[in-house]
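Asker: predicted structure and sequence below. I'll ask about it afterward.
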Amino acid sequence: MHLPRLSPPHSVWWILLLGALALAAGLGLRDPSPPDEPRFVLAAQAMVESGQWAIPHRGVEPYAHKPAPFMWLQALAYTVVGNWRVAFLLPSLLAALGTLWLTIDLATRLWDRRTGLLAGWALLACLQFGLQAKRGQIDMVLVFWTTLSLWALSRHLLRGPDWRALALGGLAAGIGTVTKGVGFLPLLILLPWCLARRRGMQLPMDGYRDRRWWWLPAGFLIGVGVWLVPMLWTVARSTDPALHAYAAEILLKQTGTRYANAWHHVKPAWYYLQVIATLWLPGALLLPWLVPQWWRRIRAGDARVLLLVGWAVLVLLFFTASPGKREVYLFPALPALCVAAASLLPALLERAWVRRVLLGYVVVLASAALVLAAGGLSGTGWLDGVASERALDAATVRSLLLWTGMLGLGGLALAAWGRTARAGVVAVAFNLLLWTVYGLGLAPALDASSSARELMQQVRTRIGPEATLGLVGWREQHLLQATGPVTEFGFSRDERLQWRDGVAWLAQDPSRRWLFALKEAAESCVDPAQLIELGRSSRRDWVLVPGDAYVTGCVPPLPEDLHVSAAAAPD
């Protein structure tokens, strides 16, 4: 791979700078969008407004599906920048840059400076890294903590002893665990380390029985306690049954039960092969060459490769064993594999076929983007179905297609410039171009529709600034984007129960109250002729119910199967 010809002290900073420019492109140009971003921002907003940070809330209900630390970061970012459009993405951006630096530094410490630079370029080239860095979700922050833990543990196990690094590894794993439950995964690196010892591989560390090994679990417990202690203290001091139910939900159902007996995102055992083959592009294309080389190095006694690749395999097996699977679950293994691959890249990139494959990857994606744009702009109407499903107007579709065409043209121009001789550089540059185009053009074009901002503005314009809006069957983006007086009747409760409470609320002051409701929930006690169709949002149909539509004296029947509130629905 041809790296930029820069003086040694500045090369790492150029990687970080280029990464920052691409990953930060468009920061502040869009609002939170489903599936996860709006709910996290709602919780962070509640923390800022209420001053209660131990237990996150989604509307009036405690939010028990994820711990609070990620929302803390968003709330802290808001207190610094004062703008939610920037604040909700800032933790992911900073975590991505931190992960990128850790990847470079770990490869440098285990091999040399050139290998460190290659590890950074490799990570920056992978699709999933950029994708998560551009999202206001937990996973990029989780990967920062897992990578920090792996960085510290590898320093101790492969270059040690370094007892402070060992303690840091435990601390980072603990904080990662209360960021998202699988943050303990870096500790699994002890298993391939034990195997390396049994095989007699050369390990530079003595003192295997040193008492300071206790620093690892001590650091882990301190990290977990960062959130667990204040949360349990808050619950213990409260008599609110909702908070006690919250503690049981997040400590039991959302951890062990969610892993062993998943009730959603159920996928087949081979699901992660599909994830690797798509989201880990273009790195996944090099696996046919990398895997045999890794195996040879392990057989030759290279403990560095055994620990890094062995740990990544354990992560793959861990998540494959659970019936519930999502593409982001495997993401923590990506930086480690980039480190393990980096020392092999110089030799691989000397091979003509490797360079052809990388260049072909860019040409195929760029050509597909260009064909998509040309086909859409030709006026054939073949995108009408997609536009209707996502409630996109003609101007938005045209903007999306123009930006897609720019991506395609840019990719083909890079391929023509670099050809096979600079295929590695072209692959990295194309990924940087992709996320720049996404941030500046694609995401902002989709924002008004996907964030529900436009819909909720239309609702407020229709009902007037003084009317109170009640939400029934709502999604998080609707509450987040709602302006003026707003009330809701719970999020995880069955929609029929929300409708029952909403109708009773509407009846109390029909002249100044309206309901924003899921169309299928608005079935009783209102005049259907007075319902105002709002169209589709979040791929569902919604209606606006004026107070005058209420049928006087009517009480929605309580369904026989719903004598109590329904259990919380999974995210």
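Answerer: Everything's here; your move.
Asker: going forward, measure contacts and count neighbours with C-alpha atoms only.
Answerer: OK.
Asker: buried sites along stretch 34-44?
Answerer: Neighbour counts over stretch 34-44 (16 or more other C-alpha atoms under 10 Å) mark 36-44 as buried.
Asker: name the next helix or strand downstream of the one helix or strand Leu534 maps to, please.
Answerer: Assigned by DSSP states H and E, Leu534 falls within strand 532-537. Where DSSP H and E defines the elements, the next helix or strand beyond strand 532-537 is strand 540-546.
Asker: how about the strands of the stretch 1-150 of the chain, start to end?
Answerer: With DSSP state E, counting those that start in this stretch as the criterion, the stretch 1-150 of the chain has strands at 57-58, 61-62.
Asker: which of the ones you listed sits closest to Gly283?
Answerer: strand 57-58 (38.2 Å; C-alpha to C-alpha).
Asker: then this one, side by side with the first:
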Amino acid sequence: MTHASKKNWPTWAVALAVLAWLLCTAWWRPLAVPDEGRYAGVAWEMIRSGDWLTPTLNGLPFFHKPPLFYWLTALSLKTFGLTLWAARLASVFGAWLGAMGLYLLVRRWGGARVAGWSVLVLVTQPFWFGGAQYANLDMLVAGCISAAIVLAAHAVLAREAGQAYRFALWGAYALAGLGLLAKGLIGLVLPGAVIVAWLLLTGRWRAILGLLSLPGLIVLALVAAPWFVAMQRLYPDFFHYFFIYQHFQRFTQTGFNNMHAWWYYLPLMVGLTLPWVPAWLLTVWGPGPGPRQVPSGEAPEAQAVASRSALRWLAWVWMVVILVFFSIPASKLPGYILPALPPLAYLVADTLMQRWPSASAWAPKAWGVAASLMCLVLIGAAVRYDEQSSRPVLPVLQPLLKQGVPLVYVNEFVYDLPFYLAQPGPIPVISNWDDPDLPKHDNDRKELFDAGEFNPTLAPKVLIPKSQWQTWLCQHPRLAVMAPHDVTKSYPELAWQPPVMKLKLWSMWVLDRDDLLAKGLRCP
């Protein structure tokens, strides 16, 4: 072994370091609402109900997304308890999977040094670091998509080199199946689109046929099909709702939330990958691919140049396909383009290695230090300035619940509160559920409305129509209410008593029936 190769970290050490870094502040922030509260809450309901097959939101079947995130999070919560870092462990795993997939691919076909820098650039991008500690489905599916692309690309390159490739190919099919279970069809469509485009643009079109594998398709079906088939058997409208409405209609129509212009992701990607943006710009306006110094112990120069050219083509195609795909629909969210960050990280790292081939160069190290500090500062800022959590009501609310005082939401579901309370059952939500315009809007109330359609027996007990509001006030001597601040316009009885606590998004009332009767409440 040469002196240069001794400096390379073993793969297990890289894997542990990446995991430790991605976990280091996962305990710090309260759950963000609505996303983190929603998805951690669905996982908690699996534990609470013992039903790990059907995801439920407030006790009602919730089919906006498939179950992989909920399964992993429920397993984490059951193992480590209802802690914040355990609620985020599935996202950490997705980020770790994507980072290690990139590292292993680049190490095998580009060299250990550029692989190490690739993973460093990736995990110190605030976008990737923050996404790893955000409990929703985007990072998990990004990890599955990235790993599927990595395995398929490795299979292509290994097959060209006359090496064993079938296990990597079957692994790509398995990861595509997990991607289906993580967020739906994009887990299969995007890896396939990236690999096919890469092969066509690099003149490897014959390799497309080599990637078609009957054993791989069997693996894909064994991984993904059982849950979808089970849901369709239990809920006959499942396929239409999940595939037609949630996938195609939401992708093509314009009546949904988060409407943005086609170029939305370009400035977003630049801003959320600081301070690596200057290095990224070097990949765009710098010199084209050329020979780079190959440390002793790595592949010969000719092989290194060919492999590096294949990786650069893959990285550009990978990044562009993801950006174009998610720029087509009018509805856009930042987390959608997380799968575009691993190829960007490789392009940045490869450029750095060209510009500063010496291992002692200070510029890449300075960028790395600045990026790491920025990640930590941004998480700290989120802790300091994000005041949307409902957790501050716990000291007031928990004693009331122990005394048997019922809790009810009015107009909105407080997504993070069931997780903090370890709530033993659904929480009634009083709202105008018979509003004919409600199904036309893409919002949180419609999520619950759609869920209620799949369980018409339970729905009337959980989704309480506004017409029963006064009945609830009359039936309960005391009632704890969580609602938005402006709800008093539609529910004037809440204005008769001041809230006991006022948060950024919600107020909490403790209503006393006798006091309300004295102020004009009429009960039969």
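Answerer: Here it is on my side, so go on. Source: prediction; values computed, not measured.
Asker: and of the buried residues of stretch 34-44 of structure 1, the nearest to Ala277 of structure 1?
Answerer: Asp36 (24.2 Å).
Asker: residues touching the closest one, list them.
Answerer: 136-137 (C-alpha atoms under 8 Å, 6 or more residues apart in numbering).
Asker: circling back: Ala341 of structure 1 is nearest to which of the strands of the stretch 1-150 of structure 1?
Answerer: Of all the strands of the stretch 1-150 of structure 1, strand 57-58 comes closest under C-alpha to C-alpha, at 42.0 Å.
Asker: now the element after the helix or strand harbouring Ile379 of structure 2, going C-ward?
Answerer: Applying DSSP H and E as the criterion places Ile379 of structure 2 in helix 362-385. Downstream of helix 362-385 of structure 2, the first helix or strand assigned by DSSP H and E is helix 394-402.
Asker: mind listing residues that contact that next one?
Answerer: In contact with helix 394-402 of structure 2 (C-alpha under 8 Å, 6+ apart) are residues 407, 420-421, 480.
Asker: now these as JSON lines including distance to Ala86 of structure 2, secondary structure and neighbour count?
Answerer: Shown next, in JSON lines, are the contacts of helix 394-402 of structure 2 (distance: C-alpha to C-alpha, whole Å; DSSP: H, G, I helix; E, B strand; the rest coil; neighbours: other C-alpha atoms under 10 Å):
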{"residue": "Leu407", "distance to Ala86 of structure 2": "26", "secondary structure": "strand", "neighbour count": "18"}
{"residue": "Tyr420", "distance to Ala86 of structure 2": "13", "secondary structure": "helix", "neighbour count": "19"}
{"residue": "Leu421", "distance to Ala86 of structure 2": "16", "secondary structure": "helix", "neighbour count": "14"}
{"residue": "Ala480", "distance to Ala86 of structure 2": "29", "secondary structure": "strand", "neighbour count": "19"}
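Asker: enumerate the positions of the strand holding Leu534 of structure 1 that are buried.
Answerer: Here strand 532-537 of structure 1 shows 534, 536-537 as buried, counting by 16+ other C-alpha under 10 Å.
Asker: now find how far off-centre stretch 113-124 of structure 2 is within its chain.
Answerer: 21 Å (C-alpha atoms, centre = their mean, to the nearest Å).
Asker: so it corresponds to what in structure 1?
Answerer: Mapped onto structure 1 using TM-score structural alignment, stretch 113-124 of structure 2 spans residues 114-125.
Asker: what of stretch 85-93 of structure 2?
Answerer: Stretch 85-93 of structure 2 maps onto residues 86-94 of structure 1, going by TM-score structural alignment.
Asker: distance from the chain centre to that stretch, please.
Answerer: That offset, for stretch 86-94 of structure 1, works out to 12 Å (C-alpha atoms, centre = their mean).
Asker: what lines up with Tyr346 of structure 2 in structure 1?
Answerer: Match for Tyr346 of structure 2 (TM-score structural alignment): Val339.
Asker: which helices and strands does the strand or helix carrying that match pack with?
Answerer: According to DSSP H and E, Val339 of structure 1 maps onto helix 333-342. Contacts defined by 3 or more C-alpha pairs under 8 Å, 6 or more residues apart in numbering; DSSP states H and E place helix 333-342 of structure 1 against helix 90-110, helix 113-125, helix 303-320.
Asker: from Ala20 of structure 2, how far off is the closest residue to Leu77 of structure 2 other than its chain neighbours?
Answerer: With sequence-adjacent residues excluded and distances taken as C-alpha to C-alpha, 6 or more residues apart in numbering, Leu77 of structure 2 is closest to Ala86, at 5.6 Å. Using C-alpha to C-alpha, to the nearest Å, Ala86 of structure 2 is found at 14 Å from Ala20 of structure 2.
Asker: circling back: is it possible to export the strands of the stretch 1-150 of structure 1 to TSV including distance to Pro8 of structure 1 and mean neighbour count?
Answerer: Listed next are the strands of the stretch 1-150 of structure 1 as TSV, based on distance: least, C-alpha to C-alpha, whole Å; neighbours: other C-alpha atoms under 10 Å:
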stretch	distance to Pro8 of structure 1	mean neighbour count
strand 57-58	48	22
strand 61-62	51	16
